[in-house]
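In: just coords:
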């Protein structure tokens, strides 16, 4: 009742009429302190917002149309509690960057329109990611989708469908008509063949102690990461290598372009040209709750022609301990650069490997002070090898530890 009254006050001040009983104001506030030491860098101590659960606020509502049909909406914005700034999910200053959807549901299932997380993103109302003990929490040391598994994040101009439940199973499908492109324009501003599109199809099972999902995703990269001019200088080469590095989640270039690559260092037939191919991912994960312990497992195979192939594995558990919950997980990433990416990034003459490896381990503990407030603590460690051996990025080579508090309303 208090939430709807607050929502009523918020909407009333903006001059919007609505049915008070159908609108809810909600949110999560997560504040903490985190110590991190990345390889070859000094240790840092930071106030962190959303380290366990992203800080956000939102408004949601639903209208009953009768005969089993309803129309609803959800508008959600992220923020940083330590400084009040927008989060990365509110890219380019969108008012509701975490989620903005309008949906209709009935006997046919549910259809939603707007901006929301993809099926394997671990974010938003339509994600069905299962099997990783920390989900998308704890940034590069804990999140399944930060520097480890490939994910498509949140997408604009999207349509999602969720089927009715049958024996615990639901079918999920999603399509984005345009996510972003290298022209500095967002979404589907160009003709269809020049927009980036996302396609997702998955099945989810929720049956008592068992939960599982299987997801197939594709991002066609129609315009993103399209290099159409030849590399003619060392600066051009460095810029191209950095673009590939950013695609891999690297913070610093350790590639041959960084040491003064010139046009002569590239194969004649390459000429610095690269047209990104469609990126694919298959993710399977699940858990089983035995009461005294919940076991979890997840696997992803991701590939992009002329760029990479990789496998990501994760196993973990959750156990009730002293009134709270203890979680533990370990992950392994095995990948290989191929084709043009290998030509640009790997200095094979010096013996640099085209394979990359990362091993990670983490543990957390959450203790509820009340139904809406909890304390959390986390520690994690990552170690990279081969191509990732000297990369100074938290997801590959670092340790971190932190503690904090979460309040929901």
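Out: Great, that's in hand. As the structure is a prediction and not an experimental result, all values here were calculated from the model. Residues are numbered from 1 along each chain as shown.
In: please make it C-alpha for all contacts and neighbour counts, starting now.
Out: Will do.
In: contacting residues for the closest residue to residue 209 other than its chain neighbours?
Out: In this structure, residue 209 finds its nearest non-sequential neighbour in residue 289, 4.8 Å apart by C-alpha to C-alpha, 6 or more residues apart in numbering. The neighbours of residue 289, taking C-alpha atoms under 8 Å, 6 or more residues apart in numbering as the test, are 209, 210, 295.
In: here's the one I want to compare it with:
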């Protein structure tokens, strides 16, 4: 799970930005710290972890000014494990690899391996300036293994807002911002002979920002070879936003995740707030309620957490996070916080982390 959540940080730093001239930039982030969990399979555990407050990406991004308000763009990005030096996710550029064209009047078209709008709209754009101080510990996980989703789904990042998955072989269009409004659509090709739709994926997003208010909505449906032979899959949608009150922010989010084959469904309700405490100290707090339907044994989880972040410089900071989850339901409902190395043996799990982060 070191691959997760602040994938939206890297996404936020690049997507759709205008550039004054041609350039190629090497960028990345480093996060290291110690995590304690109260119950991992019946025992407490303390371990080294990287890529938690933000992921550990490194990559190349570039822009070439073609004139007339048109630019060529590209991005190649992978995640690494600071503890071992190995690459995560199956390849040196396994997390993002795309190329595209941007025009100031017509928008942006990109193609390759890309994040869908559940991440870009409901995490990156919804949090906006809050994003630097939001811990991935706060993202969705819980007692929902019967969702039967492949890959990192199931109990982890089932609503795709933590950045553990991308849309392969995809083409994306993002409109320019007009009076604070932008919208986008993307399609991932399944590549199945004789069937255009098998193993395919699609995503849509719409975002509005005006003064202190931001509103965001997204939809993604991805079909998988392991679900009804590629004809069905996992469908996600959600909406949320943030509001600035002076230097403080409040945010809210609702997501719905469903397996279109077995009927499993999870509703997530989330609220949070960011409170600056002085020039360099920020406190982020968040509460989530996750509810599964009858297919998921009516399992549910309450999750509350807080992160205190102190910025030593614009790029470097130290932080401390604490998170508690309580799970219950009619079936096996062991608490499972995202990023932990295993589920609790009971319905309760607590995570505490202290770490150091820097970006370049």
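Out: Arrived safely, thanks for sending. Everything quoted here is computed from the prediction, not taken from an experiment.
In: by neighbours, which of the contacts of residue 289 of the first structure wins?
Out: For those, the largest number of neighbours (other C-alpha atoms under 10 Å) sits with residue 295, at 20 neighbours.
In: what does that residue correspond to in the second structure?
Out: Aligned by TM-score structural alignment, residue 295 of the first structure pairs with residue 250 of the second structure.
In: off-centre distance for the strand or helix carrying that match?
Out: Residue 250 of the second structure is located in strand 248-259, with elements delineated by DSSP states H and E. Its chain's average C-alpha position is 12 Å from that of strand 248-259 of the second structure, according to C-alpha atoms, centre = their mean, to the nearest Å.
In: stretch 83-96 of the first structure too?
Out: 16 Å.
In: hmm, who's touching that stretch?
Out: Residues outside stretch 83-96 of the first structure that contact it (C-alpha under 8 Å, 6+ apart) are 75, 76, 77, 78, 79, 80, 97, 98, 154.
In: what is the nearest of the residues you listed to residue 220 of the first structure?
Out: residue 154 (15.3 Å; C-alpha to C-alpha).
In: now check the second structure for the residue matching the closest one.
Out: With TM-score structural alignment as the criterion, the equivalent of residue 154 of the first structure in the second structure is residue 166.
In: burial check on residue 105 of the second structure, number of neighbours?
Out: Neighbours of residue 105 of the second structure (other C-alpha under 10 Å): 12.
In: contacting residues for it?
Out: 69, 176 are the contacts of residue 105 of the second structure under C-alpha under 8 Å, 6+ apart.
In: and it, helix, strand or coil?
Out: At residue 105 of the second structure the chain is in coil, as set by DSSP: H, G, I helix; E, B strand; the rest coil.
In: distance of it relative to residue 120 of the second structure?
Out: Computed as C-alpha to C-alpha, to the nearest Å, the residue 105 of the second structure to residue 120 of the second structure distance reads 21 Å.
In: where is the longest strand in the first structure?
Out: The single longest strand within the first structure, with elements called by DSSP state E, is strand 23-38.
In: mean distance, that strand to its aligned residues in the second structure?
Out: Superposing on the second structure and averaging over aligned pairs (mean C-alpha distance after the TM-score superposition for the first structure), strand 23-38 of the first structure comes out at 1.0 Å.
In: quick one: that strand to chain centroid distance?
Out: For strand 23-38 of the first structure, the distance to the chain centre is 16 Å (C-alpha atoms, centre = their mean).
In: wait, which of the contacts of stretch 83-96 of the first structure is closest to residue 342 of the first structure?
Out: Residue 342 of the first structure has its nearest neighbour among those in residue 154, at 28.4 Å by C-alpha to C-alpha.
In: nearest residue to the closest one in space, please, no chain neighbours.
Out: Taking C-alpha to C-alpha, 6+ apart, and ignoring the residues beside it in sequence, residue 154 of the first structure has residue 117 as its nearest neighbour in space, at 4.0 Å.
In: residue 320 of the first structure too?
Out: residue 326 (6.2 Å).
In: for the stretch 51-200 of the first structure, which segments count as helices?
Out: Under the criterion DSSP state H, counting those that start in this stretch, helices of the stretch 51-200 of the first structure are mapped to 139-142.
In: and residue 385 of the first structure, what's its match in the second structure?
Out: Under the alignment (TM-score structural alignment), residue 385 of the first structure maps onto residue 328 of the second structure.
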